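>>> With the input below, show me the fold.
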Amino acid sequence: MNPSMEAIRQSILVGQPLIQILSYEEKRVEGFLLRMAEQVHKAPALAHWDINHGLVKENHSVPESRDPVIAIDAVINDPEPGFTVFRDLGPEMRRSGRVVRKLRDAYKILKGKRKIIFLLSSDEYFPQDLKKEIDIFPFPLPGIDELGALFERFLESMRRSGRQIQLNEAERRDFVIAAQGLTLDEAYKAYMKAFHNQPLITAGLVKGIHEEKKQLIMKENVLEYFTQRFTLDDLGGLDNLKDWLQKRRRAFTDAAREFGLEKPRGFLCMGVSGCGKSLSAKVTASLWKLPLFRLDMNLVYSGMAGSPELVFSRALQTMDSVAPAVLWIDEIESGISDKQGDSSSSRILGYFLTWMQEHTSEIFVAATANRIDLLPAELLRRGRFDQIFFIDLPTRREREEIFSIHLKAKGNDVSHFNVPQLAQITKGWSGSEIEQVIISAMYEAFNENRPLSEDDLLVIFGNSVPLATTMEEQIKKIRSWAHNRAVRASKDVEY
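Take a look at the predicted model:
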């Protein structure tokens, strides 16, 4: 049993009269409470209250009980033991001190009488006056076993309707894992959408489940879901980083746990701007076949979605719920720091450090930084990130790869270009600068209705100043910090 469900069970067994359960899944929570009622009272029945119907017990409504105070009185005066679920009582508690007072009375009267009032809501609100009397528990989202059972029932219904199922055991598990982080209703809806009008159920339909996760993430405002996929071939150079990622492709599998390996926590890529740090995060998610989510720290601090600390903690809780996944935090130094005099930043840093150390969900953090010197030492110590990589300006061999990647990606025949010569004359250029030069040169050729030529590139290079020149001092400072503090992402050096 999930730890949260076990904690609720223990609270029930010791006779705690007031229990608040936080969940969007009324049906699933009430099913759990029905099973607990059968255990405790040998009679699987629940009484319910909501603002529309009042108190209903055994299909009979209690007169005038839409008033929550009257409903709570009815529970107190009922001679029989039992469970009563109050749905969405939060607004009534906010509006009326009478409701809070009556709940405090109920706590004292119902102790030891095998009667429990459950407050069921997705709203985390509870009055301070009740904090000593009430137990509060989040109800966990469905786990692998529940989602697996739902998926098997769904496949059986598909089979009965004449659909052909072409999924092996591993592919079935992929569908179940893809639905992690969704409620049972959301998972059912995701399967319905993914399989709608599909006569053949194949592994490729799993992308529909990821789209449903995207809808979930969009509701959080500060998280962005990336659907574009990349491969290692899209990343020029950085062989040490690629090798590290390749060796961890199966890091989130049961086989890795059975071997004794703990799941990886994340990496921090620091270095020169425009050299592949962000692309490394995108490639990681694609290589490991995990969904990628980007946390926008600017939106966290904007206040648009609430206080920064609350928004940040809610975003991490959402990520825990959609695991396994990759969480990409771009330019982490701009949002997670120990800025003097900024209490929000300090609290966010503290929360993030604790979460990185303690979270048990299969979330891999891919963080990038341009100014590593702005990050607090606590964030950089071993145990937070599995590895810190330094990404420098690309070497000559890496620039050759970068030219080939971008020329091919934009429909050019690489054999028409002297790539080694282009790599030689672009010493000190970043990968993004090389890409932008190719784009600028292509606009020149397009404007003249002709194919791109090597001369177009040479003209643009001749009229441009690379970052290595304009930010020479800053780059030296970054290299100095990285020496003996970070692992080089590239195997070779400039020559």
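
>>> CA only for contacts and neighbour counts going forward, please
Will do.

>>> can I assume L457 sits in a helix?
Yes - counting by DSSP: H, G, I helix; E, B strand; the rest coil, L457 is part of a helix.

>>> I'd say it and V437 touch.
Yes - counting by CA atoms under 8 Å, L457 touches V437, with 6.7 Å between them.

>>> Mind giving me the packing neighbours of whichever strand or helix holds E6?
In the assignment (DSSP states H and E), E6 maps to helix 3-13. With contacts taken as 3 or more CA pairs under 8 Å, 6 or more residues apart in numbering; DSSP states H and E, helix 3-13 sits against strand 135-138.

>>> Mind doing that once more with 10 Å?
strand 18-22, helix 26-41, strand 135-138 (3 or more CA pairs under 10 Å, 6 or more residues apart in numbering; DSSP states H and E).

>>> looking at those, which is closest to A179?
A179 lies closest to helix 26-41 among these, at 16.4 Å (CA to CA).

>>> That closest one - contacts with which helices or strands?
helix 3-13, strand 46-50, strand 82-87, strand 115-121, helix 184-195.

>>> How far off centre is the fourth one?
I take that to be strand 115-121. Its chain's C-alpha centre and that of strand 115-121 lie 30 Å apart, by CA atoms, centre = their mean, to the nearest Å.

>>> buried residues in it?
For strand 115-121, burial by neighbour count (16 or more other CA atoms under 10 Å) applies to K115, I116, I117, F118, L119, L120, S121.

>>> Now show me the structure for the sequence below, then we'll compare the two:
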Amino acid sequence: MADPTESRALRTLVDIVESGRPLVYIRSAEEQRVTTLLREIAGRCFSSAVPLWTWSLTEGMRRDDGTGGELLGPRAALDFVATYDGRALFLFKDYHEPMREAPDVRRRLRDLYELCFDRGKVLIICSPVKFIPEEIERAIVYVELAVPDLDELVGFLRREATVITASGGSLDADEATLFQLGRALQGLTFDEARHAIRRALGARRVLDQESVPALLEEKRMLVNRTGMIEYLPAETSIEHVGGLALMKKWLMERRKLFQMRDRISAEIVPKGVLVMGISGCGKSLSIKAIASCFELPLYRIDMVAIFSGRHGTPEGAFAHACHMLESMAPAVVWFDEIEAGINTQAKEGELGRIFGFFLTWMQEKARGLFVGATANRIDLLPAEMIRKGRFDEVFFVDLPLDDERLDIFRVHLRRRGIDCEGFDLEPLTDFTKGWTGAEIEQCVVSALTTARLQERALQYEDLFNATANVVPLSKTMKEQVDHIRKWAFHRAVRASPRER
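Prediction:
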């Protein structure tokens, strides 16, 4: 039986080696990690430990323990494997170029399949580039090595403890701390994780729970460089969202289920939520608050970058971004204004392929990902997108009610260090009917600006006077706002109670 603490990558490679496959192609740029995995396999997948040999164009054939070796060319290295007496693992680095350029190399690989089969010899090609010649594609097993999972990262942290101590630092080796640090590093390679750890140790010589913000900041820089995914720090708590009581209650209930995701049936693990409504009413703020509520990192898919062509075809870039996010789970994934990229016209061509992939991915993605999507015009989304099973719920964020507007005023005043107890805000409800949350925020900002210019504290009159300078969206875009509200009246679950 498989060890439950075994990493996903190790289990995959163990299964391949134990199945007797003689040729393996691993696509990965992490040569050190692949070597570490193969060392463990060499010591456990055979009746007794077998040697691990490595070959590269610059260093030739070398035994992993440092004994023996020859400066062999690509073809001679294959002959070495063919004539080797005994069982062994052979790791060939960046062997895609010799396979591409030399027909005799491709022929010899076909010979090796027969010569190594059932003889305990396994040839593993490791390269960051995928190139498998047609002649051997049926004989070689291909593995796309994902970034390290949580178990691998925790093991990596334990191995790094010696290096950290030797450099004058220390690591909190408590199991809970190691897993918290590992979760902060998820989505990074070992080399990237090592740089993140050094950054955290540079600020303070102890690696513990207080180091998590430094690790996440390094992760933000590394993730953002992809150009398709943006890491957003968790700066918005659920208390920063005014009103929306029904959606908040739903989220708090789903948080408990999401935290139990590894112990409950996959069908009741929360998948995601679609928040639609009028612009400026708190949709984006709600998604940011979900990440804080669930205590998870938040990533936003940049659809503009995906469609730009800088990262290859849009459908390929979109699929790559989604798979990358799965390797970073658990996390909250934000699709902002999703109707701009996936709508009722997205049924053919390039957009159709992205639409089809997204539907399948939503159904089958890793259970550690919670998707938060926002839309201003949900009526533009295809029925397949919003049916039950894709998202757990579709919430409509309407114009805030009287008590919600007061709540939003208090939120924005508190965020700016102003004590709300000194203000009677009730009269403002009569002057702010039909306002969005964003308009209330700008009213507070305008009132504060007036007070600061006069070098005095904020007064109620400043807020009252600021209301006269705002023409709400519900008036300037009345027809469009009324259309959205009418469409959602019976089609979506309200995020707030209905107006009495």
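
>>> re the thing from before, once aligned, what mean separation remains between the helix holding E6 of structure 1 and structure 2?
In the superposition with structure 2, the average deviation recorded for helix 3-13 of structure 1 is 4.0 Å (mean CA distance after the TM-score superposition for structure 1).

>>> who's in contact with that helix?
Residues from elsewhere that reach helix 3-13 of structure 1 (CA atoms under 10 Å, 6 or more residues apart in numbering): 1, 16-21, 29, 32-33, 36-37, 39-40, 83, 114-116, 135-140.

>>> Okay, helices next: where are they in the stretch 151-300 of structure 2?
175-185, 190-203, 212-224, 245-259, 283-294 (DSSP state H, counting those that start in this stretch).

>>> just the helices and strands packed on helix 3-13 of structure 1: most buried one?
Ranked by mean neighbour count, those are led by strand 18-22 with a mean of 22 (mean count of other CA atoms under 10 Å).

>>> between that one and strand 82-87, how many degrees?
Computed by axes from the mean of the first three to the mean of the last three CA atoms, to 10 degrees, the angle separating strand 18-22 of structure 1 from strand 82-87 equals 40 degrees.

>>> Go ahead and flag the most central residue of structure 1.
Nearest to the geometric centre of structure 1 sits M319, at 2.5 Å (CA atoms, centre = their mean).

>>> Show me what that one aligns to in structure 2.
Taking TM-score structural alignment, M319 of structure 1 has L325 as its aligned residue in structure 2.

>>> which SS state does its match fall under?
helix.

>>> isn't it right up against R367?
No - look at L325 of structure 2 against R367 with CA atoms under 10 Å: they stay out of range, at 11.8 Å.

>>> joint contacts of these two?
Listed as contacting both L325 of structure 2 and R367 by CA under 10 Å, 6+ apart are A331.

>>> which residue in structure 1 lines up with F335 of structure 2?
F335 of structure 2 maps onto I329 in structure 1, by TM-score structural alignment.

>>> Quick one: residues contacting the closest residue to that match other than its chain neighbours.
In this structure, I329 of structure 1 finds its nearest non-sequential neighbour in A367, 4.7 Å apart by CA to CA, 6 or more residues apart in numbering. Going by CA under 10 Å, 6+ apart, A367 of structure 1 touches 266-270, 277-278, 280-281, 294, 327-333, 385, 388.

>>> which position in structure 2 aligns with A367 of structure 1?
Under TM-score structural alignment, A367 of structure 1 pairs with A373 in structure 2.

>>> Next: V69 of structure 1.
In structure 2, V69 of structure 1 lands on R75 (TM-score structural alignment).

>>> and the residue nearest to that match when sequence neighbours are not counted, which of the three is it?
Using CA to CA, 6+ apart and skipping the chain neighbours, the partner closest in space to R75 of structure 2 is V105 (5.8 Å). When classified by three-state DSSP, V105 of structure 2 comes out as helix.

>>> V105 of structure 2 - how many residues pack around it?
Neighbours of V105 of structure 2 under the rule other CA atoms under 10 Å: 19.

>>> What separation do you get for it and K249 of structure 2?
Separation of V105 of structure 2 from K249 of structure 2 (CA to CA, to the nearest Å) stands at 63 Å.

>>> just R300 of structure 2 next, same as before
The value you get for R300 of structure 2 to K249 of structure 2, if CA to CA is used, is 24 Å.

>>> out of the two, which sits in the more crowded spot?
Per other CA under 10 Å, whichever of R300 of structure 2 and K249 has more neighbours is R300, with 21 against 12.

>>> What angle do helix 245-259 and the helix or strand where the match of A367 of structure 1 lies make with each other?
Taking DSSP H and E as the criterion, A373 of structure 2 maps to strand 369-375. When the same axes, to 10 degrees is applied, the directions of strand 369-375 of structure 2 and helix 245-259 differ by 160 degrees.

>>> Quick one: the residues in structure 1 that whatever helix or strand comes next after strand 369-375 of structure 2 pairs up with.
For strand 369-375 of structure 2, the following helix or strand on the C-terminal side (DSSP H and E) is helix 383-386. Helix 383-386 of structure 2 corresponds to residues 377-380 of structure 1 when matched by TM-score structural alignment.

>>> Tell me the mean distance between the matching stretch and structure 2 once they are aligned.
In the superposition with structure 2, the aligned residues lie an average of 1.4 Å away from stretch 377-380 of structure 1, counting by mean CA distance after the TM-score superposition for structure 1.
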